[in-house]
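# Need the 3D shape of this:
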Amino acid sequence: MKRFFICLMVIIALIACNNEKKEPETTSETTDIQKKWWKEAVIYQIYPRSFKDTDGDGVGDLKGIIEKLDYIESLGVNMVWLNPIYSSPNADNGYDISNYREIMDEFGTMEDFDLMLNEMHKRDIKFVMDVVVNHSSDEHRWFQESRKSRDNPYRDYYHWWPAEKGEPNYRYSLFDPKGDAWKYDSITNSYYLHYFSQKQPDLNWENPKVRQEVYDIMKFWAEKGVDGFRLDAFQFVSKDTSFPPLPEGYEKDVIKYYGMGPNLHKYLKELNKEVLSQYDVFAVSEGAGSTFEDAHSLVDADRNELQMAYHFKGMDVGNSLEGYELSEFKEVYTKWDSAFAKEGWLSIFLANHDVPRMVSKFGNDSPEFRAASSKMLNTFILTMRGTPYCYYGDELGMTNIAFDSISQYQDIVAKNGYEKTINEGGDIEQYMTELKFLSRDNGRTPMQWDDSEHAGFTTGTPWLPVNENYQKVNVEAENNDPNSCLNYFRDIVKLRMDNPVLVYGDYELLFTENKNVYAYTRKLNEKKMLILLNFSTENTSIEISEKLKDLKLVINNLSDVELEDSKVTLKPYQALIFSYK
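Purely as a prediction, here's the structure:
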């Protein structure tokens, strides 16, 4: 296994759910549906640094989002999730927070935030705040105080290990090139814990004062009108503070030893009571434990904890240069749908700020197939049970950028992994090859608005380069093309919004053994739809059990379709949706 792939898999494993339990392929009939507005939402995720810059500093800002709210509204989505916009020294692009009640200067002011939120609500668009409280920045006042002395009132806000007890037992750090999550600090002759970067010390949730600080922060934003919270790395907050030795082979199920700690459910119930139950908000945690039971324990309604599971098992698929088998993809999503058919609620997504571009990983980003496969993948996201998360730029079919030099990367994971590979004498050429495909920076390049310089993202120098294909792949060009990825995305979002069967309906997998086609039905009461998705470059014919004259074609991502009696021939990356008459 090569260097970067190993690093990425460890990261994903730490935030993933690795369940081997077998589940049936067909869910049972939906009964007693508990309808909620957050189940019916379509969420549009924005990486704010890369969306729209209005002041020429090369970094996206809140005014840029405000400027583009009419565009967001035109997509048909009804909720926006922003990655962190708090004050931060930006060691990890805002996931290292130095003040939870201030807006980062690069993004604007609190007045800008208030205006943005108000303008979203005017358009019936709800807003999700990213809450990062497994760790803070080492520049946060709490940590600065915590370092001063062992008897400082803020000392127990973090995990400290006195050096006279000897070195603490090893813990893996996701972002540290040395790989050790304990950092020695000479001021008090102690080590502090950081599961991520050295500049992201882990908060001590065993301390009730820390928990109350977090609840007060969330109340602050809820009072402003925020509609939901995405809890970053939250399954890590509860830890066995004796920090026992890790057993041999722990890497195979690291979440068992890093996440879902002994008091996690206690903290979530407390958070629900203190915050979530007091406002009309929902909360979703990054990660869902290591079993289906873990996931249900987080989100089932009678648990009074969270509302939605955001599992990463689907992100395990395709994490190699060799690609993936459709059978694995189908198995993952079928098993998770089945496990949540009666209780709980899932998120559905194929991309976010921590993974490559959707079409480059799961589709085909060649000029011939980019548009078709982008449309096909968006069809999948928007026809599955669960709340869809659509990542900015995927509505256009934006692709990986494929940097050649480490100097082009901004991501701390990429840079530290490069350093680690060199220090350990690894294969740097192989590392760079895998980085080009899997790097998080692929999904963070600037939004492509038009064919002007820097794709209309900024008048300055963008913080990350714009993809070279921006002259063809951009909002302006696609807006004027009725057959574009953008206009197809609008159509498929509207179809979902108009058809509750695509939100709440039962899911049944068809043609399980077909290597090219992912086919399934969604059924709710008397309403039923058939979804056919060709994940390959080959024409593929299938025989369905119904006569096509008894079905109505409602979505086709290509210009033509081959139908004959009960036979459907799907062209490469074709997506078809039929409604039963």
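# Please make it C-alpha for all contacts and neighbour counts, starting now.
Noted.
# Report all helices and strands that the host helix or strand of residue 268 contacts.
According to DSSP states H and E, residue 268 maps onto helix 264-274. Where contact means 3 or more C-alpha pairs under 8 Å, 6 or more residues apart in numbering; DSSP states H and E, helix 264-274 is packed against helix 208-224.
# And this one, please, so the two structures can be compared:
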Amino acid sequence: MSDMDTLIIEAKKRNIRIIMDLVVNHTSSEHPWFQSALQDPNSKFHDFYVWRKSIDGDVPNELQSNFGGSAWTFVPKLGEYYLHLHAKEQPDLNWENPMMRQEIYRMMNYWIKKGVGGFRLDVIDLIGKDPDQLITKNGPTLHALLKEMNQHTFGKDDLVTVGETWGATPEIAQLYSDENRNELSMVFQFEHINLDKQAGKRKWDLKKLDPQELHQVFSKWQTELAGKGWNSLFWNNHDLPRIISRWGDDHEYRILSGKMLAIYLYFLQGTPYIYQGEEIGMINYPIQSIDEVDDIESRRMYDERIQSGYKEKDIIASINAKGRDNARHPMQWDASKEAGFTTGIPWLPTGDSGEINVAAALDDPNSLFYTYKRLIQLRKELPIITEGTFKPIPTGKAAVLAYMREYKGEKLIVVVNFSNKSEQFFVDYNQQLKKILIHNYKKEVNHVLLPYEAYAVLLH
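Predicted structure coming up:
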């Protein structure tokens, strides 16, 4: 705790606020609350969780865990099932219990008093669940609970809150992030994240990304939240594969495609998030065998698919493309042993960091790191990025994406080539070019877009 106190204090000196990851949908099965609930059905903590009796000697209903299998686990001693929408070691809290809610609020206020800058609320769209009606996301009590949480905790301070909401639509996101509703600052929505899976299938059933479909999703969120809510902008997090490996090119065009992805995202309206290693272009960590996998979701999928007759090489290919371990290998600081992360043995291997490490990025003036630094600087300098209107620009090319931002007579145009092939395209500006804000190639902006070329220009 002394380390945490020091971190908060030293960060504040540098005008940095620490936002904490807050998990309030579930606890660990080793948490004292749950241990008390297991030992004594009359304990006040028993009703802190969701319990049901069996139905005809079987599970209460067909609810499934997000990691596969039933969402119910039987406790013989109690003759009851408890609910876990994730692993059985993660029992869901009972948000219908006002005493439990007050304990959560007390805990949150403890951290607020310590000086944290806000919270990232893990799977927060699950707390209003109604398991008897098979409702998990966006349940009937969700927004009332968030208003109550806001009132009792972070609503009294200048704090940032972002909810992880896998089931959000633009309409639902407006409810969360409309400042007049007193719920959250913003949410993470994942509609763009699911575009490379086959329709109606799980994320492991892959299809090639359609850049225009991706552009349509981002455009929809930019348009429908304008003036009514606030966007979160992200490519990566701890549950997703590395974006360069996923939708860029992690070989010949690693840096150029990484810059393209950053440029496309950073001129949109919303709050951008950088996941550790994204700014130096870290890539997926391929494995050869399930024995190398730590992630429970990947391991359960592997077992299910082996039993269903899938070929092992196809399952491993899916894990290498989408597995969560890809983002969980340690940060690569330099080219030394264990990438400068530790002198011990890390939870997952660091591998050969080679040229992909912080030291190399800082030494190279053309590195992806300095592109991110420039993009952040532009966002601070140009109100058009935070305040301007958004309009997609049709390109007639499957891989070429373009959009315009406009504010107080100024126009900003972003053009990217989302492929490893050259494309013919040029925006007819109809106005005088004022300034090239950023460009990932050292060449003129013209009608030939090279592989993964991206630029942003400001017009009079």
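# Quick TM-score on the pair, please.
Superposed pair, TM-score by TM-score structural alignment, normalised by the length of structure 2: 0.94. Supporting alignment: 452 aligned residues with a C-alpha RMSD of 1.7 Å.
# follow-up on the earlier one: what about the helix or strand just after the helix holding residue 268 of structure 1, how far off from structure 2?
Note on helix 264-274 of structure 1: by DSSP H and E, the next helix or strand toward the C-terminus is strand 282-286. For strand 282-286 of structure 1, the mean distance to aligned residues of structure 2 following superposition is 1.3 Å (mean C-alpha distance after the TM-score superposition for structure 1).
# on that earlier part again, which residues in structure 2 does the helix holding residue 268 of structure 1 align to?
Mapping helix 264-274 of structure 1 onto structure 2 (TM-score structural alignment) gives residues 142-152.
# Stretch 477-486 of structure 1 now?
So stretch 477-486 of structure 1 is aligned with residues 360-369, judged by TM-score structural alignment.
# Tell me how many other residues crowd residue 280 of structure 2.
Residue 280 of structure 2 is flanked by 26 other residues according to other C-alpha atoms under 10 Å.
# Structure 1: which residue goes with that one?
So residue 280 of structure 2 corresponds to residue 396, using TM-score structural alignment.
# Equivalent analysis for residue 268 of structure 2, please.
Under TM-score structural alignment, residue 268 of structure 2 pairs with residue 384 in structure 1.
# thinking its match is in contact with residue 503, fair?
Yes - assessed by C-alpha atoms under 8 Å, residue 384 of structure 1 is found in contact with residue 503 at 7.2 Å.
# Between those two, which has more neighbouring residues?
Taking neighbours as other C-alpha under 10 Å, residue 384 of structure 1 and residue 503 compare with residue 384 leading, 28 against 24.
# Just say helix, strand or coil for the nearest residue to residue 3 of structure 1 once chain neighbours are set aside.
Nearest-residue entry for residue 3 of structure 1: residue 431, 5.8 Å, with adjacent residues in sequence omitted and distances by C-alpha to C-alpha, 6 or more residues apart in numbering. Assigned state for residue 431 of structure 1: helix (three-state reduction, DSSP: H, G, I helix; E, B strand; the rest coil).
# ok, residue 431 of structure 1 - how many residues close by?
19.
# list the contacts for it?
By C-alpha atoms under 8 Å, 6 or more residues apart in numbering, the contact set of residue 431 of structure 1 is 2, 3, 4, 418, 421.
# In structure 2, which of these still touch?
Of those, the ones still in contact in structure 2 (both residues aligned by TM-score structural alignment, their matches' C-alpha atoms under 8 Å) are 418, 421.
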